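Student: Give the three-dimensional model of this entry:
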Amino acid sequence: MDTLAQLRAGQLSGITRLDLACGLTEFPREIFDLADTLEVLNLSGNALTRLPDDLHRLRRLRVLFCSDNRFTELPACLGQCAALTMVGFKANRIATVPGAALPPLLRWLILTDNHISELPTELGERPHLQKLMLAGNRLQRLPDSLRQCHRLELIRIAANRLTELPEWLLTLPSLAWLAYAGNPLETEADAAALESVESIPWSALRLEQQLGEGASGVIHRATRERSGQPATQVAVKLYKGEMTSDGSPLHEMNACITAGLHPNLIRIEGRIVGHPQARAGLVMELIDPVYRNLAGLPSLESCSRDVYASDTRFSAGVALRIASGIASAAEHLHRQGITHGDLYGHNILWDEQGGSLLGDFGAASFHATADTVESRALQRIEVRAFGILLGELLVRIESGLSDEGRGRLGDLQRRCCEPQVLARPGFDEIVRELKSW
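Tutor: Sure, this is the predicted structure:
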């Protein structure tokens, strides 16, 4: 983290990224001294209510984060920033989004956890728009102009006030990751499924080392004690109870429970009751440490694409086993009326033999289990996410795949990413094809 003192002393000259979180109430004019080099500006965690009208003087500025401030309106000056592609104003008090505030090259917009009830028509006039994060607002509808955004791949509209999904949303050719839980339109989770899982007293758990932390909660290794039985090692996820970019953590917990058992999903042992701070939580099986993340999160540059380690390579057998396992898990979820919403390599754990586990249900949503045009379209949107994953595996296969086999997999990958949403195969067909190898 940089300091205001460093900035004012001229010690940051020539930097391309500036991070300032020091209780700012006004935009430091000294930032303009960096205009020739500054590309990423992070002013999150301050008390700002406005930005200067001449912000466009930062002519190289590509990324702006102003989350956790006190803005009530998305600043109109952003629209004059010619190079700006990513804008993040999560957890402010924004109620108004002027069309003039949207920069012409906008690619990634984060307005999670605000007070927005309406979006401008101009949002659909940004042809580069690829990621749109709107969870935790007051939206009752989306602007029809978004039907023009043929590059839009990810949209988060969970925890709003939408009573239906517009038909055009389900036909967008590039859409692969959609989260809409917590809206009136969503099919309710099966109450019987939620009640069927065991209630585990907090007093029966002893937390040990932290294993990981995500947007929705913290995971610890723990010991579970039961009367008359040996103690067992488990994983405990305690939810933060805060709105994330995907949606509500409690919706994630409901989806994890409703998903049920599948060999490529992490087994839920029960939900926690009696926490002293009334925090929600799940007790899960403890995963063997030989499993590791398949990929890293998307970067500012890759936007909607995972980042793989440069040495990530697979044999054909391992890649096919990973693909088959994840396709089978997705097929199982769809049968339960759940779309995962975040089917990505960074949410997959794998081992050297190709064992795979699909995790992180933060973007999961419920849909009707009946075969309707809407449920079929929602499932085929997720098929495109799988097609992208399959392509990422395919380019990293280094042995054991003939030219004919590569052609067959390439054909399946292309069909999964077919622009016509309903022309894509369902996961039942994908599973059958992958099993035929």
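
Student: Please make it C-alpha for all contacts and neighbour counts, starting now.
Tutor: Will do.

Student: which residues in the stretch 301-437 of the chain form strands?
Tutor: Per DSSP state E, counting those that start in this stretch, the stretch 301-437 of the chain carries strands over the ranges 314-315, 338-339, 348-350, 356-358, 365-366, 397-399.

Student: CSV for those strands, including distance to Leu105 and mean neighbour count?
Tutor: As requested, the strands of the stretch 301-437 of the chain are arranged in CSV below (distance: least, C-alpha to C-alpha, whole Å; neighbours: other C-alpha atoms under 10 Å):
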stretch, distance to Leu105, mean neighbour count
strand 314-315, 37, 19
strand 338-339, 31, 29
strand 348-350, 32, 22
strand 356-358, 34, 25
strand 365-366, 30, 28
strand 397-399, 35, 14
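
Student: how about stretch 44-51: buried residues?
Tutor: For stretch 44-51, burial by neighbour count (16 or more other C-alpha atoms under 10 Å) applies to 44-51.

Student: oh sorry, the question was meant for stretch 315-334
Tutor: By neighbour count on 16+ other C-alpha under 10 Å, the buried set for stretch 315-334 is 315-334.

Student: this one next, for a side-by-side:
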Amino acid sequence: MHTLEQLRSGALAGTRWLDLSAGLTELPNEVFALADTLEVLNLSGNRLTSLPHDLSRLHHLKIVFCSDNPFTELPEVLGDCPALQVVGFKACDIHRVSGAALPPALRWLILTDNAIEHLPDALGERPLMQKLMLAGNRLSALPEGLAHAGRLELLRLSANRFEQLPAWLTALPRLSWLALSGNPLGWTVPAPTPLPTVPWADLQIGEALGEGASGRISRVTLAGHGQGLALKLFKGAVTSDGLPEHELAGSLVAGQHRALCTPVAELSAHPQGTPGLLLPLIPPGHVHLAGPPSMASCTRDVYAEGWRIGAAQALRLARTVAGAVAHLHLQGVMHGDLYAHNILWDPQSGDAMLSDFGAATLLPTDRPAQRLALLALEVRAFGCLLEELVAHAQRVADEAPAWVVLEELARACLQTDPALRPTLDDAVLALERVAA
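Tutor: Next up is the predicted model:
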């Protein structure tokens, strides 16, 4: 985090990234001295309600974050910034979004946890739009113009007021990651699998294992049992994917599968009433297959520099993940976040597990055509994963046939007409034939 003193003294001259959180009520004029270099401006956690009318003087500006500020509308000056690609206004108090506020080069718009009821048709007139995060608003419809968003790949609509979905939504050619939970869609959805409950008092809390947007995970020991478990305590706040209770519901319906990190018990009697799940510990040696998307990659995961994978490993990984997702689809769950960064694998054994149900959607059991159309979106996400594995192939001559199969399956899953894509069951069969 930078300070006002650094900015005013000139110590930040030439910087490309500026972080300012100092109770600001207006943008300091000294920021414009950085106009020739500044690309990322983070003003989150201030008291801003507007941005200066001449913000476009920051002519290299690509990314703006203004989350946790009391804005009531998305500032129209953003639309005057020709290089601006990423706009983040999470957890403000935005009620109004004008088409004029959308910059022409917009790729990624974050408006999570606001009070937005309507969006402009101009949202579909931004040809580079790839990622749109709208969870936790008051939307009951999407603008018809968004039907022309041919590059849109990730869409978060959880915790809104949708009673129905537009017919064009599942026909978007590149949509791959969709979250819908927490809307009054009127679907009949699968019932959760009952789990045993474990009282808080029976747990011994150990080391912290990690923290995500929806909760904190710790190692725990259950009284009378030697085997360790992981405890996820939910935070209760709106995340970019939706609400924690929707993640809980998706996890319970998912059921058990060797390649899914699903709960074995529910927490009960927490002193503050905090909901929680008990999960198996990830086996030693497992690491994340990739890192999450960067600002530059937008919708695609970031792999370690120089990372390569052999054909046998890639086939095993693809079969394992395809089997896990096919299981979810059979249970009536769309994972919504099928990404390499949510896959934990052991590079030595090739074992893998799919985790993170934060974007999971329970699908209708009474609308089979709509259910299939929604699942076809996740097939494209699997195609993206296959495409990434192929891009990182460690080529060996006698393994060429295996890579051909993976390439062909990736192309099938990535077809722009969702109705022509295979199912995940089809993908499992295709991959098992190679193994045979």
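
Student: List of residues touching stretch 36-46 of structure 1?
Tutor: Identification of contacts with stretch 36-46 of structure 1 by C-alpha atoms under 8 Å, 6 or more residues apart in numbering yields 14-25, 58-69.

Student: Could you do stretch 59-71 of structure 1 as well?
Tutor: 35-50, 81-94.

Student: and those residues, which of them are in strands?
Tutor: Among the contacts of stretch 59-71 of structure 1, the ones falling in strands (DSSP state E) are 40-42, 86-88.

Student: Without its sequence neighbours, what residue ends up closest to Leu84 of structure 2?
Tutor: Nearest residue to Leu84 of structure 2, sequence neighbours excluded (C-alpha to C-alpha, 6 or more residues apart in numbering): Lys62, at 4.0 Å.

Student: gap between the one you found and Glu26 of structure 2?
Tutor: In this view, Lys62 of structure 2 and Glu26 of structure 2 are 20 Å apart by C-alpha to C-alpha, to the nearest Å.

Student: Kindly report the same for Leu155 of structure 2.
Tutor: Where Glu26 of structure 2 is concerned, Leu155 of structure 2 sits at a distance of 31 Å (C-alpha to C-alpha).

Student: So the two - more neighbours on which side?
Tutor: Between Leu155 of structure 2 and Glu26, Leu155 has the larger neighbour count (other C-alpha atoms under 10 Å), namely 21 against 13.

Student: name the helices or strands packed onto the strand or helix carrying that one?
Tutor: Here Leu155 of structure 2, judged by DSSP states H and E, is contained in strand 154-156. Judged by 3 or more C-alpha pairs under 8 Å, 6 or more residues apart in numbering; DSSP states H and E, the packing partners of strand 154-156 of structure 2 are strand 131-133, strand 177-179.

Student: Highest mean neighbour count out of those?
Tutor: Ranked by mean neighbour count, these are led by strand 177-179 with a mean of 26 (mean count of other C-alpha atoms under 10 Å).

Student: So what touches that one?
Tutor: Contacts of strand 177-179 of structure 2 (C-alpha under 8 Å, 6+ apart): 153-158, 241-242, 336-338, 359-361, 377-378, 381.

Student: That strand vs structure 1 - mean distance after superposition?
Tutor: When structure 1 is superposed, strand 177-179 of structure 2 averages 0.4 Å from its matched positions, counting by mean C-alpha distance after the TM-score superposition for structure 1.

Student: Centre of the chain to that strand, how far?
Tutor: 8 Å (C-alpha atoms, centre = their mean, to the nearest Å).

Student: Now which residue in structure 2 aligns to Gln380 of structure 1?
Tutor: Check again: residue 380 of structure 1 is Arg, not Gln. Here Arg380 of structure 1 is matched to Ala376 in structure 2, going by TM-score structural alignment.

Student: Does that match touch Thr416 like I think?
Tutor: No: counting by C-alpha atoms under 8 Å, Ala376 of structure 2 does not reach Thr416; the two are 10.7 Å apart.
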